[in-house]
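*Asks:* Fold the following for me, if possible:
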Amino acid sequence: MKKLFVLKAFVIAFIALLGLSLTSCNDDKYEPIPVKIGDENGKYRAKLITKQGNNRTEKIIDFVAKDSVITYKEFPVKEIVMTVLEDEAKTNVALDAMGDIEYKLDFTPKLLAEQNVIELELEPKVMTLQIPVDGQTKTAVVTFTANEKGYYVGQDFSMRYGFVADKITVDGADLTPFEKIEYSFPYSLKY
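*Replies:* Model (predicted):
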């Protein structure tokens, strides 16, 4: 009888303690850390989605944002080279010979304090590639455009943006037909 009483008292105390621990305070409010220009600077690990027609690839890449410039030490150019050469074996040989391609993407930051984000006006530069093929070198000039703005989000310290390779010129002549190559960075985390 005494054991039953102790067990009941223990269960009642446990339920009361559980009930108290689940109640929240009325003054629990999320106060975001306000962003400021310069918060977008840093090292990022990004998910890159590349689309060209029905082909889609995903990979993880790193980049650095500093002083209104995003710098990729290893920009993925496989789709560009494949478009120029139209042969996978030659593309792989050319990519090995070319090594890592650095690309710099300029942007202008604008603070949107009411949304706690920094808007990024992207200003893509032209990329020039020297593509070795069959003992010769083809010069490819890639023109990028950014039709949408990017954002640095203060809530999770992430950057989101995208741009498009919408024209390639090979040895002075426009590459036709050409299907645009979309580079989308839907989620890039600062580390």
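
*Asks:* switch to C-alpha atoms for all contacts and neighbour counts from now on
*Replies:* Fine.

*Asks:* Strands of the chain, residue ranges please.
*Replies:* Counting by DSSP state E, the chain has strands at residues 42-52, 55-66, 69-72, 103-112, 117-123, 127-133, 136-145, 150-153, 158-170, 173-174, 181-190.

*Asks:* and for comparison, fold this next one:
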Amino acid sequence: MKKFTVPKIFMAVLVVLAGLTLFSCLDNDSPEIPPVKLEDLKGNYKGRLITVQGNSRTEKIVDFKVKKDTISFAEFPIKEIVKSVVKDPAKAETALNAIGKVKYDLQYTATVNTANNVIELVFTPKVLEFKIPVDGVNKNTTVVLTAKQKGFFVGMDHSLRYALAAEKITVDGVILDPFETINYNFPLCIKN
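*Replies:* Okay, the predicted model is just below:
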């Protein structure tokens, strides 16, 4: 009967463990993430909107639709705009109720960034126009919206992230002054 010494048993165990370790490295258990395509962007979204104006910050959930080259809002958030124009809180609420829903379409161009598996969106916002009824008079209001950074559709989780800002408001041809910029941040939007 042969006697195995401790070093020979230790070497045998070490060789078996090394073999198993190398074998497990060959087995790729991570899921395959498909590359993002421009068609992935289209659909109905629900997302978190963080609105910041000066020291005021509000959050709510909004719905919008993404088409080939447009993000369409059936109800664009105008509360802060109206409250910037109408300083009396009671009159502002009355005006908001009278205005109802304001539609807005945000134009964009999209390109696929294959290295990061994202779709980059460059926005070309148009002016938002609507009327604010105050004391029996409709005030023609135009809002200059800007997008200073790209938006991103992330292929990993199919989420959309972007931001807008209302930088200037004109009421009946007069620029609203003083006015503090209203920032609309959409940090996480998911398809319905």
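
*Asks:* still on that earlier bit, kindly reformat the strands of the first structure as a markdown table containing distance to E86 of the first structure and mean neighbour count.
*Replies:* Listed next are the strands of the first structure as a markdown table, based on distance: least, Cα to Cα, whole Å; neighbours: other Cα atoms under 10 Å:
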| stretch | distance to E86 of the first structure | mean neighbour count |
| --- | --- | --- |
| strand 42-52 | 14 | 18 |
| strand 55-66 | 14 | 15 |
| strand 69-72 | 25 | 19 |
| strand 103-112 | 23 | 18 |
| strand 117-123 | 29 | 22 |
| strand 127-133 | 11 | 17 |
| strand 136-145 | 13 | 17 |
| strand 150-153 | 32 | 22 |
| strand 158-170 | 13 | 20 |
| strand 173-174 | 15 | 12 |
| strand 181-190 | 15 | 19 |
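
*Asks:* Distance-wise, check the closest residue to Q107 of the second structure other than its chain neighbours relative to D63 of the second structure.
*Replies:* Closest residue to Q107 of the second structure apart from its sequence neighbours, by Cα to Cα, 6 or more residues apart in numbering: T70 at 4.5 Å. T70 of the second structure sits at a distance of 14 Å from D63 of the second structure (criterion: Cα to Cα, to the nearest Å).

*Asks:* Regarding the first structure, what is its longest helix?
*Replies:* helix 2-22 (DSSP state H).

*Asks:* In that one, which residues are buried?
*Replies:* Judged by neighbour count using 16 or more other Cα atoms under 10 Å, helix 2-22 of the first structure contains no buried positions.

*Asks:* contacting residues around it?
*Replies:* Residues external to helix 2-22 of the first structure that are found in contact with it (Cα atoms under 8 Å, 6 or more residues apart in numbering): none.

*Asks:* Kindly report the same for stretch 132-146 of the first structure.
*Replies:* Against stretch 132-146 of the first structure from outside (Cα under 8 Å, 6+ apart): 84, 90, 94, 97-98, 122-131, 162-171.

*Asks:* With stretch 104-124 of the first structure instead?
*Replies:* Outside stretch 104-124 of the first structure, the residues within contact range by Cα under 8 Å, 6+ apart are 32, 34-37, 40, 68-72, 125, 144-146, 149-155, 163.

*Asks:* where's the longest helix of the first structure relative to the chain centroid, distance-wise?
*Replies:* Chain-centre distance of helix 2-22 of the first structure: 51 Å, with Cα atoms, centre = their mean, to the nearest Å.

*Asks:* Repeat that for stretch 92-104 of the first structure.
*Replies:* From the chain centre to the centre of stretch 92-104 of the first structure is a distance of 20 Å (Cα atoms, centre = their mean).

*Asks:* what about E79 of the first structure, how many neighbours?
*Replies:* Neighbours of E79 of the first structure under the rule other Cα atoms under 10 Å: 17.

*Asks:* Now render the strands of the first structure as TSV, adding distance to L7 of the first structure.
*Replies:* Below are the strands of the first structure laid out as TSV (distance: least, Cα to Cα, whole Å):
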stretch	distance to L7 of the first structure
strand 42-52	54
strand 55-66	56
strand 69-72	64
strand 103-112	59
strand 117-123	55
strand 127-133	75
strand 136-145	72
strand 150-153	52
strand 158-170	51
strand 173-174	84
strand 181-190	51
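
*Asks:* what sits against the residue nearest to Q107 of the second structure?
*Replies:* 105-108.

*Asks:* what's the spacing between the residue positioned nearest the centre of the second structure and V137 of the second structure?
*Replies:* The centroid of the second structure falls nearest to R161 when counting by Cα atoms, centre = their mean (2.6 Å). Going from R161 of the second structure to V137 of the second structure by Cα to Cα gives 38 Å.

*Asks:* again, but for V102 of the second structure
*Replies:* According to Cα to Cα, V102 of the second structure and V137 of the second structure sit 18 Å apart.

*Asks:* And for P125 of the second structure?
*Replies:* Taken as Cα to Cα, the span from P125 of the second structure to V137 of the second structure is 28 Å.

*Asks:* next one: V16 of the second structure
*Replies:* 86 Å.

*Asks:* One more: S72 of the second structure?
*Replies:* 29 Å.

*Asks:* same question, G47 of the second structure
*Replies:* The value you get for G47 of the second structure to V137 of the second structure, if Cα to Cα is used, is 35 Å.
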